[in-house]
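Peer 1: Could you work out the structure for the sequence below:
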Amino acid sequence: MPAIRHRHVEIDGLKVFVREAGDAARPTIVLLPGYPSSTRAYVRLIDRLAASWHVVAIDYPGFGSSDPLPGDPTFDRLADVTGRVIDQLGIGDYAVYMFDFGSPVGFRVALEHDQRVKAVITQNGNAYTDGLGPDMQVLNGWWQDRSVDQESVDWVVSLEGTRHQWLTGAKDPEHIDPEQALADQAVLDLPGRADYMKSLLWDYQTNLERYPAWQAWLRERQPAVLAVWGRHDTFFIPAGAEAYRRDVPEAEVVLLDTGHFAIEEAADEIAGHVDTVLAKTFA
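Peer 2: Next up is the predicted model:
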């Protein structure tokens, strides 16, 4: 099992944390994490993929071990930095693995990198209104009127809210490492970081406006698509996985008996499906 390498890449004075494993001469898969998690959540997947592939996982600014952006963060700014990290690492063609926030970051990058993105693996990474589940309704009310549901949004960045992210839809809560939520919360509890994340949750509404552009890119490009989904996710429901077939008819959809953080309970199964898609894509 290749060892994981840990380092920072500097972009405009920001130190952006990267985990990397495997032979850089092999095809690359870029792993993009979700909210409020970091690339720490991908360690088990990296271990399973690195023997065959070059694996790169990137903490967005303000997530995990990366410096936060100055001022109010937006998904446009997260994607700009993430895309520039990929470029600075000298990555040419690659597959992208999108989970949760990884979808709005990843699709923005994909539209910029275009032909370089050969495969899209979306694990509970939404790009269709069909996929918006009941846990997204709190944000929808808040977006309509910022005075509405403010207490609920404040709860989202609390330890209880972070634990909910990790546990929602899990087949067995004992499969979910409780230290994952504690590690995420340690970042959220840094000075100013909860407000930073709430700014991103506010900006999340801009992603819905981008869905048609992302769908058009999928229709035009027809990349290999694997939608591997925890079917019990209450944030992004299975209809969001099935919807990818509207734009990429050959998309493979796999629904697993788990929840939002599917990788916690189904790392072996997910790695197997990813391995198969990468082998076909980079044959």
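
Peer 1: Only C-alpha atoms from now on, for both contacts and neighbour counts.
Peer 2: Will do.

Peer 1: I'd say Cys226 and Val253 touch.
Peer 2: Quick fix: residue 226 is Leu, not Cys. Yes - between Leu226 and Val253 there is a contact at 6.0 Å, judged by CA atoms under 8 Å.

Peer 1: In terms of packing, which of these two has more residues around it?
Peer 2: Shown here are Leu226 and Val253; by other CA atoms under 10 Å, Leu226 has more neighbours (24 against 18).

Peer 1: Let's compare: structure for the following, please.
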Amino acid sequence: MAVMTTEKRAVSAPAKAGSEPAGRVRAELRDLQISFRLPDMSTLDVISGISMTVSEGEFVAVVGPSGSGKSTILRALCGLLKPSGGHVAVDGVPVSSPPPGVGFMFQKDALLPWRTVAGNIRVGAELGGMPAEEHEERIGRLVKLLRLDGFENAWPNQLSGGMRQRVSLGRLLAYQPSLMLMDEPFGALDYQTKIAMGKELLSVWEAERRAIIFVTHDIEEAVALADRVVVFSARPARIVADYKVDLPRPRHMRAMRSDPAFTMLTEAIWADLALPS
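Peer 2: As a prediction, this is how the structure comes out:
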């Protein structure tokens, strides 16, 4: 009952968009503006004045209509896209090029076919500058954490879709980023595999406690995983709600779907998405 009461407050009074949570700020967007020039020389406004922060160890999910700029903010944070206006910073440093300590996981795993499971995970350690003598210990820990034991020497084409995504997650974690940007990493997976991968991600996050910005179209996935759910409007995107997810951890992905508090929050987010931009 206590959870239900807290959740009702979160639903009825979402946090102010752009409000800063406690702890060291890993990522900051302030009055972010992003526009693209089209071939006919007209301008397409994608992001309109978005402000938000993500603190150390915080798991933030971003949801919104297709084409609302969710993936665009990730590209701005990792220095792959220059904003039209506003401020983008990682660990307090303005982003003008790919910043150190930021890892990106895409929907497609993009594993190297000529490297084994262990070899693909090793890529992250190499890119992160980890001393070679520490590679084996880190890879072994991640293989065990992601339940890939026995597949260390398997090739990517010998793995299921879910296992390939686990390897991709292992590669990201081997890089040891302070900020993890995840762009619908489980979007192409079937429902059962998506639930399993969500469980894996939560177990890794609880062990590693790295800041995560997780973009998804799946509202239930967002609520099940995150500390906060930030809701974007249709393009040009602005933040229409910023919910604190006050459900207890550890979370059991299937069981929580029968929790009234879970249902109330997902329905509130659906209502936000139905609002005109």
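
Peer 1: quick one: TM-score?
Peer 2: TM-score of the superposed chains, computed with TM-score structural alignment, normalised by the length of structure 2, equals 0.27; 120 aligned residues with a CA RMSD of 6.0 Å.

Peer 1: residue ranges for the strands of structure 1, please.
Peer 2: Here structure 1 has its strands, by DSSP state E, at 5-11, 14-21, 28-32, 54-58, 94-99, 117-123, 224-230, 252-256.

Peer 1: And the helices in the stretch 101-250 of structure 1?
Peer 2: Secondary structure of the stretch 101-250 of structure 1 (DSSP state H, counting those that start in this stretch): helices at 102-113, 137-144, 150-156, 159-167, 178-188, 193-203, 205-221, 238-242, 244-247.

Peer 1: These: which one's closest to Val43 of structure 1?
Peer 2: Closest approach to Val43 of structure 1 among the helices of the stretch 101-250 of structure 1 is made by helix 178-188 (11.4 Å; CA to CA).

Peer 1: Point out the other helices and strands that that closest one packs with.
Peer 2: Packing partners of helix 178-188 of structure 1 (3 or more CA pairs under 8 Å, 6 or more residues apart in numbering; DSSP states H and E): helix 159-167, helix 193-203.

Peer 1: Save those as TSV, and put in mean neighbour count too.
Peer 2: Putting these into TSV (neighbours: other CA atoms under 10 Å) gives the following:
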stretch	mean neighbour count
helix 159-167	19
helix 193-203	18
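
Peer 1: Make JSON lines out of those helices and add distance to Ala186 of structure 1.
Peer 2: Converted to JSON lines, those look like this (distance: least, CA to CA, whole Å):
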{"stretch": "helix 159-167", "distance to Ala186 of structure 1": "9"}
{"stretch": "helix 193-203", "distance to Ala186 of structure 1": "10"}
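
Peer 1: So for Val16 of structure 1, which of those sits nearest?
Peer 2: helix 193-203 (15.9 Å).

Peer 1: Against which helices or strands is the closest one packed?
Peer 2: So helix 193-203 of structure 1, by 3+ CA pairs under 8 Å, 6+ apart, packs with helix 137-144, helix 178-188.

Peer 1: ok and the first one relative to helix 193-203, angle-wise?
Peer 2: Comparing the axes of helix 137-144 of structure 1 and helix 193-203 via axes from the mean of the first three to the mean of the last three CA atoms, to 10 degrees yields an angle of 80 degrees.

Peer 1: Give the buried residues for helix 137-144 of structure 1.
Peer 2: Judged by neighbour count using 16 or more other CA atoms under 10 Å, the buried positions of helix 137-144 of structure 1 are Leu139, Asn140, Trp142, Trp143.

Peer 1: Against Val153 of structure 1, how distant is the first one?
Peer 2: Relative to Val153 of structure 1, Leu139 of structure 1 is positioned 7 Å away (CA to CA, to the nearest Å).

Peer 1: Reformat the helices and strands packed on helix 193-203 of structure 1 as CSV; add distance to Tyr97 of structure 1.
Peer 2: Shown next, in CSV, are those (distance: least, CA to CA, whole Å):
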stretch, distance to Tyr97 of structure 1
helix 137-144, 25
helix 178-188, 20
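
Peer 1: re earlier: go through the helices of the stretch 101-250 of structure 1 and name the closest to Arg48 of structure 1.
Peer 2: helix 178-188 (18.9 Å).

Peer 1: Switch the strands of structure 1 over to JSON lines; also include distance to Leu182 of structure 1.
Peer 2: Formatted as JSON lines, the strands of structure 1 follow (distance: least, CA to CA, whole Å):
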{"stretch": "strand 5-11", "distance to Leu182 of structure 1": "21"}
{"stretch": "strand 14-21", "distance to Leu182 of structure 1": "19"}
{"stretch": "strand 28-32", "distance to Leu182 of structure 1": "20"}
{"stretch": "strand 54-58", "distance to Leu182 of structure 1": "20"}
{"stretch": "strand 94-99", "distance to Leu182 of structure 1": "19"}
{"stretch": "strand 117-123", "distance to Leu182 of structure 1": "22"}
{"stretch": "strand 224-230", "distance to Leu182 of structure 1": "22"}
{"stretch": "strand 252-256", "distance to Leu182 of structure 1": "25"}
